[in-house]
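S.K.: have a look at this fold, sequence not included:
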């Protein structure tokens, strides 16, 4: 049976790289990464073969949530540089044959945004309805909780009314039911697209529609309020309007951060016939070992089943993202691999092999390409994250859990692990800054794990990423081919097939420290296109394959 035809787009064929500006490179010695610093390091990114850079928020912000609280959507954060710096960054990215995608944070703004300053000034304000207010005389409107701890409602002194904030109290939620708000958002999107950016990563975009009846969360919903926050009645109406009014007029890429979205709901966002988004970040894989802020054990079989489910959910008319890390997750090697000195590099290569051969657009987070690992936090005071401050207040200061228990879990799950500065070389502060002290501590392992050392070593994690990205670009089956899990019940081996017409590739990865034998019909005579172990022969002599610890292979199967 012939394979169903898929539409072809540049963003399906792209490999993306996420830059978190605050932690990437500091050019002026103030301890904070900036746009000129990014420009200085673009060759490191381009040499990987990257097609698209996703830049985390660079907008003017008071930094209550590290830039996700935007004060001015048309201005660059002073710590990061100027609009002239941004324009130069965009030009330098394009000069290297790459594109730029920026964050769109429009579920909420900063409370210092001129819209909210005006909105809170009085109940009669022309912009009062830009945000979501409820009568303060009736008490807290409902039991909605903030992601950063406490109630999602804040009483405002100016009028005595409550405003809604799913995140920090300095991040009031915008009222998307107000068509003037939507018009403002569409206008700012055109501003950046006309400037030359190639699309948007849309922060918590499923939360923009609200059920204005505001029923209380049930006890079960309290454990995962995102499911409720992502189920507003007009969500898809708004996304289709956004596409119609803005996105359809540009050859751009859109990826929605989809907290609270189930597998079954995914096609509603990404099926091409619906004209909403190109793809979403579904967190089902990265949250398998999470119970709120607590870590819990995860099985490889669960991870494989989740990838399989997500692939089936989008079918041939939708598209997925593939990622294992970002600025909100712990370091990929510590999370899914083996961060021990013996297995760190080979497990990082194994994870890269998996991610860059799956169906969907891969997103690499800065530092993944050199195998950076979690920071060894020893005290809660070392964390910068507003989320940690909320957890400490809600759980430790109330006596519900000990500081030691919270710290033990945060050392596995905290997003501050991903926000420690990029490790460029073995000089002081890993070459990130000339300041005495960077905004967040550098991981003490930087003398061994850094970009300069990785680039100099042809057998490094960095060069393995380069080979994989080149293979992906040259192999249509790794982009448009079907995906099939070949060993769903195996507890140590992840093996899957990518097939397009007559081209058939099999990827096999040993997720353990011990050798594992795996057998599959037709493997004999397969060519080894990529291996993360240089002892592997070029052609498999039989159908029985013994995978060494953390070994990963990409095989081309004979026709």
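M.R.: Good, I have the coordinates. Source: prediction; values computed, not measured. Numbers count the residues shown, from 1 in each chain.
S.K.: please count neighbours and contacts with C-alpha atoms only from this point.
M.R.: Will do.
S.K.: in the chain, where's the longest helix?
M.R.: Ordering each helix of the chain by length in residues (DSSP state H) puts helix 179-195 first.
S.K.: residues contacting it, please?
M.R.: 73, 74, 106, 130, 174, 175, 176, 199, 242, 245, 246, 250 (C-alpha atoms under 8 Å, 6 or more residues apart in numbering).
S.K.: next, count neighbours for the fifth one.
M.R.: Residues near residue 174, counting by other C-alpha atoms under 10 Å, number 25.
S.K.: so what's it up against?
M.R.: 106, 107, 108, 109, 130, 131, 132, 181, 208.
S.K.: swap in the last one?
M.R.: With contacts taken as C-alpha under 8 Å, 6+ apart, residue 250 has the following neighbours: residue 193.
S.K.: run the last query once more with 10 Å
M.R.: 190, 193, 194, 198, 199, 243 (C-alpha atoms under 10 Å, 6 or more residues apart in numbering).
S.K.: filter the residues you listed to the buried ones?
M.R.: 190, 193, 198, 199, 243 (16 or more other C-alpha atoms under 10 Å).
S.K.: if we can go back for a sec, pick out the most distant pair among the contacts of helix 179-195.
M.R.: 130 and 250 (27.2 Å; C-alpha to C-alpha).
S.K.: structure two is appended below for comparative analysis:
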């Protein structure tokens, strides 16, 4: 893979409504984010992925957009966005924003015009029918069992794959696609580095409707051309939750499709591996992952803004993960996923949470960190659906979590209470406590930034004789790293393959720790590598006797 800014990126996903409130109104905002960008840079992030900040009723976390070209007044204005982008650039941070054009809010001017008058040019911006049909499946069957809703003013049904207040856009209409390209151009001129593209498979469904003799991928190519023509190096990060053998279509055979794909297939199998305490499911997923074309890559994550959707697993595997990480019905949603944060799923054990991050950070392509996971934030299962994982960032131990000085009843969402409340989980305390989860995750992120091999080649999965150990070897010319992670709670001893042992015994190479979870003895010529329960060791193979890095434990890294 040729080197680009995103090859070695570490992406931090945040929700502008819930990150930091600068004006005491109970809503997070763009100035609040700007004030905290130094924190993200110190963590080691190189890219900020901002969830929707556009004008919206915020009935669906801002994905119900009512104006794609404006900042919601509760979050700031365009001048605030310009200042945020300038500050990010000064800090060496790229910024990705959401491109939500599969649907709009029903409060969008386009839809309001469309419903009033059948002859309006905006009528054909949406999908209408006198008699509905079940041409698509609802995304949230527990809440919206049908995908068509009668509109009394329009005197027709309109289609919505998501919520009934989010009518689907008719992307088969060239005027709607022109609006899409205008939105892209606007934000690129503002200075963003690209877009996370929402619901890409649903967008292509309309592209196929426009050109039934195609697979719809021409829309992805046209979008990529619009982005690349406006700003060199700008990226499209696609939400493409499909079977892994379909990924190649979204990249494009010549790499002129999506720049990056969020790899749902590997994500599902990562959690199956964590549930079993065995590496095999994730190793299998990586082996079956189609190679990305030159200049394209996958992005990996643990949790995001939605449910942990487990549809890429078999029924038996899905049940296994649900029973392990969501044993109560209140923890599940939509008959397919988990509505919990990472830390509660892993029983709040800092070792397991750090290990999960170590695994994600060892995968090929950019890792994505969800805001608050670096400190082990919890969830609020009293909130409906996916809102359980959408709570204010916990900066301090105060009841307001340092998120806002407004009265709590004005907060966009309540602060988590109980075991994961801010008095127990917050940035301030973990910033100064040796061995805290924040310090462990930060050390992992910064160590990963020094391993350029991970952004350039696909790894080999090595059998090291222990089923619980994930072993990924990256080789770029003479440079080689081996990343080990023990998914089980028991101490183990991994063993290098026989061929490597013979090289070590001959004194032709050695393995040197570049990052570890604790102090370990140096790797000896017999190739035995001890690992603690939920431990990890990142090693570099050196052939000249001059180690590429020195052994570092968590305490040394953070002193």
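M.R.: Arrived safely. Quick caveat: nothing in here was measured; it's all calculated off a predicted structure.
S.K.: ok, the contacts of residue 250 of structure 1 in structure 2: which stay?
M.R.: Retained in structure 2 by both residues aligned by TM-score structural alignment, their matches' C-alpha atoms under 10 Å are the following of the contacts of residue 250 of structure 1: 190, 193, 194, 198, 199.
S.K.: and which of the residues you listed is nearest residue 377 of structure 1?
M.R.: Comparing those against residue 377 of structure 1 with C-alpha to C-alpha places residue 199 closest, at 35.9 Å.
S.K.: matching that closest one against structure 2, which residue comes up?
M.R.: Per TM-score structural alignment, the equivalent position to residue 199 of structure 1 in structure 2 is residue 194.
S.K.: pull out the buried positions in stretch 178-189 of structure 1.
M.R.: 181, 182, 185, 186, 189.
S.K.: what residue of structure 2 matches up with the second one?
M.R.: Just to be clear, that refers to residue 182 of structure 1. Using TM-score structural alignment, residue 182 of structure 1 pairs with residue 177 in structure 2.
S.K.: which residue ranges of the stretch 101-250 of structure 2 form strands?
M.R.: With strands called from DSSP state E, counting those that start in this stretch, the stretch 101-250 of structure 2 shows them at 128-129, 148-151, 156-159, 194-197, 235-238.
S.K.: could you dump the ones you listed to CSV with distance to residue 83 of structure 2?
M.R.: Converted to CSV, those look like this (distance: least, C-alpha to C-alpha, whole Å):
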stretch, distance to residue 83 of structure 2
strand 128-129, 41
strand 148-151, 41
strand 156-159, 38
strand 194-197, 17
strand 235-238, 21
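S.K.: of those, which stretch is the most buried?
M.R.: strand 235-238 (a mean of 25; mean count of other C-alpha atoms under 10 Å).
S.K.: where in structure 1 does that one fall?
M.R.: Counting by TM-score structural alignment, strand 235-238 of structure 2 sits on residues 253-256 of structure 1.
S.K.: mean offset of the matching stretch relative to structure 2 (after superposition)
M.R.: Average distance, stretch 253-256 of structure 1 versus aligned residues of structure 2 after superposition (mean C-alpha distance after the TM-score superposition for structure 1): 1.0 Å.
S.K.: how distant is that stretch from the center of its chain?
M.R.: 12 Å (C-alpha atoms, centre = their mean, to the nearest Å).
S.K.: then stretch 199-209 of structure 2?
M.R.: 22 Å.
S.K.: now do the helices in the stretch 151-300 of structure 1.
M.R.: 179-195, 219-223, 226-229, 235-245, 266-270, 300-314 (DSSP state H, counting those that start in this stretch).
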